[in-house]
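Q: Please work out how this folds:
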Amino acid sequence: MSIKALLAGACSLFALSVAGASAETLTIATVNNGDMIRMQGLTEDFTKANPDITLQWVTLEENVLRQRVTTDIATKGGQFDVLTIGTYEVPIWAKQGWLVALDHLGADYDVDDLLPAIRSGISQDGKLYAAPFYGESSMIMYRKDLFEKAGITMPESPTWDFVADAARKLTDKASETYGICLRGKAGWGENMAFLTAMSNSFGARWFDESWKAQFDQPAWKATLDFYVDLMKDAGPPGASSNGFNENLALFNAGKCGMWIDATVAASFVTNPKESTVADKVGFALAPNTGKGKNANWLWAWNLAIPAGSQKVEAAEKFISWATSKHYTELVASKEGWANVPPGTRTSLYNNPEYQKAAPFAALTLASINSADPTHPTVDPVPYVGVQFVAIPEFQGIGTTVGQYFSAALAGQSTVDEALAQAQQYTTDEMTAAGYIK
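A: Model (predicted):
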């Protein structure tokens, strides 16, 4: 081998060693939802453009993710460089100084294109503290073929009484077809996300204006009685263990006549690669009781950087990529426009290709825009948040109340017992936290 060739080889090895020495590994904590799994499969697009950054994924079930991420950031554990967190956590953690403001997402990021309802929920004092990967409200997904067979027509904005009547008519337990699938798995972001939004439509609220718990009031009893009776008559067995992913699997297998859940599920239930009923799905607004509130929530899964991170620049590059217009176009090129992450950008809903590919687009946007975190209930409340209460204590309180309500659904307690437990526990916690004087 010539001296020239040896020198060239040595230079190459030196360059590789320098690159290796300067390479940064980002550890990303995320949820095991379909859009996040898809993102992991597309990250070669990012690493090709950023060869000095490698990605390490920690993918967890929703309740476990919340627990791990909350513990890590509160204790300054430093396990993660990028966090997947919700609309609930962002403003609370930003106020506590736990998150890095995202000031360097790039000139072409177009922050002003983010939907106002989504952007406001992840901002604090005018600064963005997380970037939305996808946004959602909730709506009804239903089987048009089963409705037609039963001679039922779904209105665009149905009442809960209509939904319950239809669910019972659609149920055929002999063929394992259930009229309705609803969340029952305990967790403040699982069954309590659904039940809090549902309770809003029944005229209930978590707290009155003096922060007194309201589970001893008639509206909460009406909500929980209606839910438990409906699921007993028309829901699948083992519903108290079912969250988003479990109900998605049931619906896609043709087991549910209706499913009321996150609008983000629309692309999964209409995808023939994933759903056996993809060509039979219709959509409607989340139900109401005529009190002026539909049972729809407002949420986004967002990417954020914990304060004190040593890899802020690399983390911000990744977050900018994953929540950009470029990423949306990448998913569209690989999976089709119907499967892009929804609910974050105005430009997506103005895109004729998306409107054509996603029959659920207009309803999703209408649901997101109609959810009002500052006026979530029929009667006045001292808190912000549609399907959650935006105070630090809610994470623990909501999960415990979710366990009481899941037990009532499973038949391990009565509705009255569950409500009494919720009232006592919530009152004790709010008194200890200083809200109730």
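Q: From here on, just use CA atoms for contacts and neighbour counts.
A: Fine.
Q: Return the residues in contact with the closest residue to Ser413 other than its chain neighbours.
A: Of all residues not flanking Ser413 in the chain, Ala407 sits nearest, at 6.0 Å (CA to CA, 6 or more residues apart in numbering). Counting by CA atoms under 8 Å, 6 or more residues apart in numbering, Ala407 touches Ser240, Ser413, Ala418.
Q: need the strands for the stretch 51-200 of the chain, in chain order.
A: 53-60, 82-86, 123-124, 127-128, 131-136, 138-143 (DSSP state E, counting those that start in this stretch).
Q: Which elements pack onto the last one?
A: I take that to be strand 138-143. If you count contacts as 3 or more CA pairs under 8 Å, 6 or more residues apart in numbering; DSSP states H and E, strand 138-143 packs onto strand 258-262, strand 281-285, helix 361-370.
Q: Deepest in the core, which of those is it.
A: Ranked by average neighbour count under the criterion mean count of other CA atoms under 10 Å, the helices and strands packed on strand 138-143 are headed by strand 258-262 at a mean of 25.
Q: I'd like the distance from the following helix or strand past that strand to the chain centre, please.
A: As assigned by DSSP states H and E, the chain's next helix or strand after strand 258-262 is helix 266-269. Distance of helix 266-269 from its chain centroid, counting by CA atoms, centre = their mean, to the nearest Å, is 14 Å.
Q: May I see the buried residues of the host helix or strand of the residue nearest to Ser413?
A: Applying DSSP H and E as the criterion places Ala407 in helix 394-409. The neighbour-count check on helix 394-409 (16 or more other CA atoms under 10 Å) flags 394-395, 397-409 as buried.
Q: quick one, helices of the stretch 101-250 of the chain?
A: Counting by DSSP state H, counting those that start in this stretch, the stretch 101-250 of the chain has these helices, from start to end: 116-121, 144-150, 160-170, 191-201, 218-234, 244-252.
Q: next up, for comparison:
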Amino acid sequence: MYLTNARRAATAIALVWGAAASAETITIATVNNGDMIRMQGLTADFTEQNPDIELEWVTLEENVLRQRVTQDIASNGGQFDVMTIGTYEVPIWAKNDWLVSLNDLPEEYDAEDLLPAIRDGLTVDGELYAAPFYGESSMVMYRTDLMEEAGMEMPEAPTWEFIEEAAAAMTDKDNEVYGICLRGKAGWGENMAFLTAMSNSFGARWFDMDWQPQFDSEAWATTLDTYLRLMNEYGPPGASNNGFNENLSLFQQGKCGMWIDATVAASFVTNPDDSTVADSVGFALAPDAGLGKRSNWLWAWTLAIPAGTDSEEAAKKFVQWATSKGYTELVAEEEGWANVPPGTRTSLYENQEYLDAAPFAQKTLESIQAADPTNPSVDEVPYTGVQFVAIPEFAGIGTLAGQEFSAALAGQQSAEEALEKAQALTADEMEAAGY
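A: A predicted model of the protein is given here:
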């Protein structure tokens, strides 16, 4: 009997090892944002459905992720089978034949349910090249208790003038409460995402119709002066090091009167498990300067598959799972409807359970639908993109300009010097690129 039991045990071990040996591993590069961290915690659902696929995660800070995946796909490095990329990269990389088309996802995936504003940005020549994990615009998140104490009422659609008045009224530096928190960390997708969207509302442009940089314009001077004044007088110390995640933490700790940033943050600032001010958060549209353009952007963090992967079918199964209606329902079941990935599907904004649970839902949808990538600023521009310029060179020049503006915020140079340097370096890069 002992030998029989031993043989059975050996057979079971062999079967386990055989299954492990035959499992296909896919490597997923993603950003360290809250929704992606939550996804990693729920992937047992995927592996139970797909026991022949193992998942390996590479989770990186936003700027580092962008650098790593761009280097890998441009060199055909093959490190990743699924990449977390955004609305900026997808059309550029698709035109370079760097991405696998997702047009063959099964009918039950229901690609037609994707919000048109989000889907259109991920589609080239009728082919969908990335699946949106969440979509976002930007809006004002604010402390309703501090606004009330200041004797003020946030409008549904505030101006920058009102924002500055409210920031002054809510600032209490002795108690580490700052009237406003904004991105200061350098990066084309960090401080320049915010500043580019802000500049649109002041009538600024990256380029005129002849592709000449416009940092020497009065509109850019007004944008940067306003931003630096807000941050220097009413913002937290060390703001030049703060990006999305750092400001999220500050707001959750009750240290920001207002925070203007991605709509996706709303579920995290209203979650009592994470936020000390969850019961006193209000929402408003991103500010304007009275010129007809608000400072809201348009973005989606997406899952895409690099061309040349050896695990295309397994990668597609994961992408389908992570961006499906079923995944939304899984998050709702595990974490509550308010915490599902927002901004990707029409059906979510027709779901009364979600609308009841998420006080920010309507503002998010309104902000996404109001952003116009084809007409982002007051004056005509030769490019598309709201908080970015949809050309390959933008990642480089956006980061360089962001470094200059971050240095100005840190007090290392004046606004005028930062704008002069941004103008010169952008002109040099664009001339070298042949524009």
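Q: now the helices and strands packed on strand 138-143 of structure 1 as a markdown table including distance to Ala213 of structure 1?
A: Formatted as a markdown table, these follow (distance: least, CA to CA, whole Å):
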| stretch | distance to Ala213 of structure 1 |
| --- | --- |
| strand 258-262 | 26 |
| strand 281-285 | 29 |
| helix 361-370 | 26 |
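Q: for Gly18 of structure 2, helix, strand, or coil?
A: Put simply, Gly18 of structure 2 is helix when judged by DSSP: H, G, I helix; E, B strand; the rest coil.
Q: Out of the helices of the stretch 101-250 of structure 1, which is closest to Asn339 of structure 1?
A: helix 244-252 (15.4 Å; CA to CA).
Q: contact partners of that closest one?
A: With contact meaning CA under 8 Å, 6+ apart, helix 244-252 of structure 1 is reached by 33, 181-183, 190, 256-259, 261, 265, 269, 274-278.
Q: what residue of structure 1 matches up with Met36 of structure 2?
A: Under the alignment by TM-score structural alignment, Met36 of structure 2 pairs with Met36 in structure 1.
Q: ok so, going back, looking at the helices of the stretch 101-250 of structure 1, which is nearest to Thr364 of structure 1?
A: helix 116-121 (12.7 Å).
Q: average gap between that closest one and structure 2?
A: Here the mean offset of helix 116-121 of structure 1 against structure 2 after fitting is 0.4 Å, by mean CA distance after the TM-score superposition for structure 1.
Q: So which residues make contact with that helix?
A: Thr87, Val90, Pro91, Leu128, Pro132, Gly135, Trp299, Ala300, Gly343, Thr344, Ile368, Asn369.
Q: What is the equivalent residue in structure 1 for Met170 of structure 2?
A: Using TM-score structural alignment, Met170 of structure 2 pairs with Leu170 in structure 1.
Q: which ones are touching its match?
A: Leu146, Phe147, Ala150, Thr177, Tyr178, Gly179, Gly257.
Q: Identify each buried residue in stretch 225-244 of structure 1, please.
A: In stretch 225-244 of structure 1, counting by 16+ other CA under 10 Å, buried: 225, 227-228, 230-231, 233-236, 239-244.
Q: just to revisit the earlier point, redo the strands of the stretch 51-200 of structure 1 as a markdown table? Include distance to Ala304 of structure 1 and mean neighbour count.
A: Below are the strands of the stretch 51-200 of structure 1 laid out as a markdown table (distance: least, CA to CA, whole Å; neighbours: other CA atoms under 10 Å):
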| stretch | distance to Ala304 of structure 1 | mean neighbour count |
| --- | --- | --- |
| strand 53-60 | 15 | 16 |
| strand 82-86 | 5 | 25 |
| strand 123-124 | 12 | 18 |
| strand 127-128 | 10 | 18 |
| strand 131-136 | 7 | 26 |
| strand 138-143 | 24 | 26 |
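Q: Present those strands as JSON lines; the columns should include distance to Gln214 of structure 1.
A: JSON lines is the format used below for those (distance: least, CA to CA, whole Å):
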{"stretch": "strand 53-60", "distance to Gln214 of structure 1": "33"}
{"stretch": "strand 82-86", "distance to Gln214 of structure 1": "25"}
{"stretch": "strand 123-124", "distance to Gln214 of structure 1": "29"}
{"stretch": "strand 127-128", "distance to Gln214 of structure 1": "34"}
{"stretch": "strand 131-136", "distance to Gln214 of structure 1": "27"}
{"stretch": "strand 138-143", "distance to Gln214 of structure 1": "24"}
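Q: quick one, which of those is nearest to Gly308 of structure 1?
A: strand 82-86 (11.9 Å).
Q: okay, the angle between the closest one and strand 131-136?
A: 30 degrees (axes from the mean of the first three to the mean of the last three CA atoms, to 10 degrees).
Q: Leu7 of structure 1: which of the buried residues of stretch 225-244 of structure 1 is nearest?
A: Phe244 (58.5 Å).
Q: which one in structure 2 is aligned with the closest one?
A: That one, Phe244 of structure 1, aligns with Phe244 by TM-score structural alignment.
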